[in-house]
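In: Provided below for reference: sequence and predicted model.
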Amino acid sequence: AQVIECIRTIINVDYPEQWPVFNKTIRIANPSTEVADLIKNICKIFWSSVYVEIPKQLCDPNIFNSWMVLFLTILGRTIHMEGQPSDPDDKKLQGWWKVKKWTIIIFTTLLKRILNNSIYRLLHPRLDIIIFEIIFPLMCFNDNDGKLWKEDPHEYVRKRYDSLQDLYSPRSAAVDLLLVLLTKCEKCCFQKFIHFIGETFRRYNEAPIDAKPYSLKCGALHAIGVLSSILKQMEPYKSQLECMLLTHVIPDFMSSVAHLRA
């Protein structure tokens, strides 16, 4: 509580006009890890300031929009793999991955609280990028997953279903944000996302054995699992679930690709 009160005092004094460093740092062409750590700390401070309630200063649409544009810029930033550690656990400790994780946590917190027409209008032009280019890839089976699966399949399964891991997982944060967007922006997002998942299944089935997009199929299955409680209650998806399971899920219990069976 004392930390939150200190943050509120800082915010009241210089928030956000005296924070130009944030705007400058996210536009550095080849930023160092020190820059990533600085941005991560700013993101954590911002999240702390909105965790309990939205500060009055942030209720100004111009100020709020300017912050959201900055966070969207961070979320869409490419992380260069040069110099990144090869070990998955070490890689998760790198500053830029933590920056993206905290950015998603910020969006999830805000969207759960205050998604309204003005915020929707701000996000709407970028929703496809957020959902299909940022969130969905985080849900897919990646190289780090593949390495862990080869080294220790039991540990892979444990980590995927460990609720404590979810607290620190970018994948879990991405899933939380997806659920918020699909429920709060249902009219424009839900059907489009389900169509995207259906197309992913179709491309997988039509691809030759040596070119099947196993990673995307894993992400699509993950998405269906996440949305299962919604799909079971919503037509026409409710009546199509059995066919979808028989066509795209049950066959993978006999798949030669072990992580799909898992």
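Out: Good, I have the coordinates. Numbers count the residues shown, from 1 in each chain.

In: drop to CA atoms for contacts and neighbour counts, all remaining ones
Out: Fine.

In: burial measure for Asp128, as a count.
Out: 15 (other Cα atoms under 10 Å).

In: is it in a helix, a strand, or coil?
Out: The three-state label for Asp128, taken from DSSP: H, G, I helix; E, B strand; the rest coil, comes out as helix.

In: so who does Val180 touch?
Out: Going by Cα atoms under 8 Å, 6 or more residues apart in numbering, Val180 touches Thr108, Leu111, Lys112.

In: take this one as well and set it beside the first:
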Amino acid sequence: ISLEQNLGRPEFARLYTDIADQLTQTIRGKYWDDTRQLFADTPDRATFSQHVNALAILAGLVDEATQKAIGQSLLSDDSLAPASIYFKYYLHLALNEAGFGDQYLDWLDIWRENMASGLTTWGETSQVASTRSDCHAWGASPNIEFFRIILGIESAAPGFRQVRIEPHLGNLATISGTMPHPSGTISVAYERSGTQLQAEITLPQNISGLFIWNNTSYELHGGSNRLAL
């Protein structure tokens, strides 16, 4: 929908909005289980998984409060069919969307197991001891999420013309990083002491954006930005 709007085709945006609304109503009606407060895998509501409920969050099927509740179940309900190392990409995005991004470093046990096994690339499956492929791209999502979730750097406009930076530091006191951008590089450095945060952010000169911390937004401009929060 957003793509069609930005391409100047509002009639297609309206069409896809109508279809999305119909799908949302159908999915809620057929798969939402009031007792478990989760989406089921099938209309008989006999099985439940992390997969379906992560996608429900990412697809915007529920409000913010329900996102939070589903996210808590994704973290604590062991009866849900678990996501594989591949699907954890979507699971972690959903948990971040639901407000649990500060726990990201706690979700990386499979990757730690990869490293403990002596692998220098990520395995194809979650069963590290028996995987037949020790180098597979679909297990590499932390390579993205260290930048997007922990450092918080994300595109906020087509072509990365604007940036949105909302770090999730967890228990980290200091961290920094640099990522490529079509107009140069974006660099961030964070240092936290108690409730205070020092943030240094450098953007390409033609890029602006927002920095979000504790639900408050701060404007960013091209060049060097220093924030004491």
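Out: In hand now; what should we look at? Since the structure is predicted, the reported quantities are computational estimates derived from the model, not experimental observations.

In: quick check: TM-score for this pair?
Out: Once superposed, chain against chain, the TM-score is 0.39 (TM-score structural alignment, normalised by the length of the second structure); 145 aligned residues with a Cα RMSD of 5.2 Å.

In: which one of the contacts of Val180 of the first structure sits in the busiest neighbourhood?
Out: So for those (other Cα under 10 Å), the most neighbours sit at Thr108, 20 neighbours.

In: okay, the contacts of Val180 of the first structure in JSON lines with secondary structure and distance to Lys150 of the first structure next?
Out: Below are the contacts of Val180 of the first structure laid out as JSON lines (DSSP: H, G, I helix; E, B strand; the rest coil; distance: Cα to Cα, whole Å):
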{"residue": "Thr108", "secondary structure": "helix", "distance to Lys150 of the first structure": "33"}
{"residue": "Leu111", "secondary structure": "helix", "distance to Lys150 of the first structure": "37"}
{"residue": "Lys112", "secondary structure": "helix", "distance to Lys150 of the first structure": "38"}
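
In: can I get those residues in a markdown table with distance to His222 of the first structure?
Out: Formatted as a markdown table, those follow (distance: Cα to Cα, whole Å):
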| residue | distance to His222 of the first structure |
| --- | --- |
| Thr108 | 19 |
| Leu111 | 22 |
| Lys112 | 22 |
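
In: against Glu11 of the second structure, how distant is Asp18 of the second structure?
Out: 11 Å (Cα to Cα, to the nearest Å).

In: could you do Glu154 of the second structure as well?
Out: Glu154 of the second structure is 28 Å from Glu11 of the second structure, by Cα to Cα.

In: more neighbours: the two, which one.
Out: A direct count of neighbours by other Cα under 10 Å for Glu154 of the second structure and Glu11 places Glu154 higher, at 16 against 11.

In: can you tell me the closest non-neighbouring residue to the more buried one?
Out: Arg164 (5.3 Å; Cα to Cα, 6 or more residues apart in numbering).

In: could you do Leu91 of the second structure as well?
Out: Ala54 (5.3 Å).

In: cool, and Ser217 of the second structure?
Out: Phe211 (5.6 Å).

In: is it true that the one you found touches Ile165?
Out: Yes. Here Phe211 of the second structure reaches Ile165: they are 4.7 Å apart, a contact under Cα atoms under 8 Å.

In: who's more crowded, the two?
Out: Remark: of Phe211 of the second structure and Ile165, Ile165 carries more neighbours, 25 against 20, as counted by other Cα under 10 Å.

In: and the gap between the more buried one and Gly209 of the second structure?
Out: Taken as Cα to Cα, the span from Ile165 of the second structure to Gly209 of the second structure is 8 Å.

In: which stretch of helix or strand covers the residue nearest to Leu91 of the second structure?
Out: helix 50-58 (DSSP states H and E).

In: buried ones in the helix or strand following that helix, by neighbour count?
Out: The helix or strand immediately downstream of helix 50-58 of the second structure is helix 64-76, counting by DSSP H and E. For helix 64-76 of the second structure, a neighbour-count test (16 or more other Cα atoms under 10 Å) marks Gln67, Lys68, Ile70, Gly71, Ser73, Leu74 as buried.

In: list the contacts for Glu219 of the second structure?
Out: Counted by Cα under 8 Å, 6+ apart, Glu219 of the second structure has contacts Ser208, Gly209, Leu210, Phe211.

In: element containing it?
Out: Using DSSP H and E, Glu219 of the second structure maps to strand 216-220.

In: what's near enough to touch Leu197 of the second structure?
Out: Tyr190, Glu191, Leu227, Ala228, Leu229.

In: neighbour-wise, which of the residues you listed leads?
Out: Tyr190 (19 neighbours).

In: all set, thanks.
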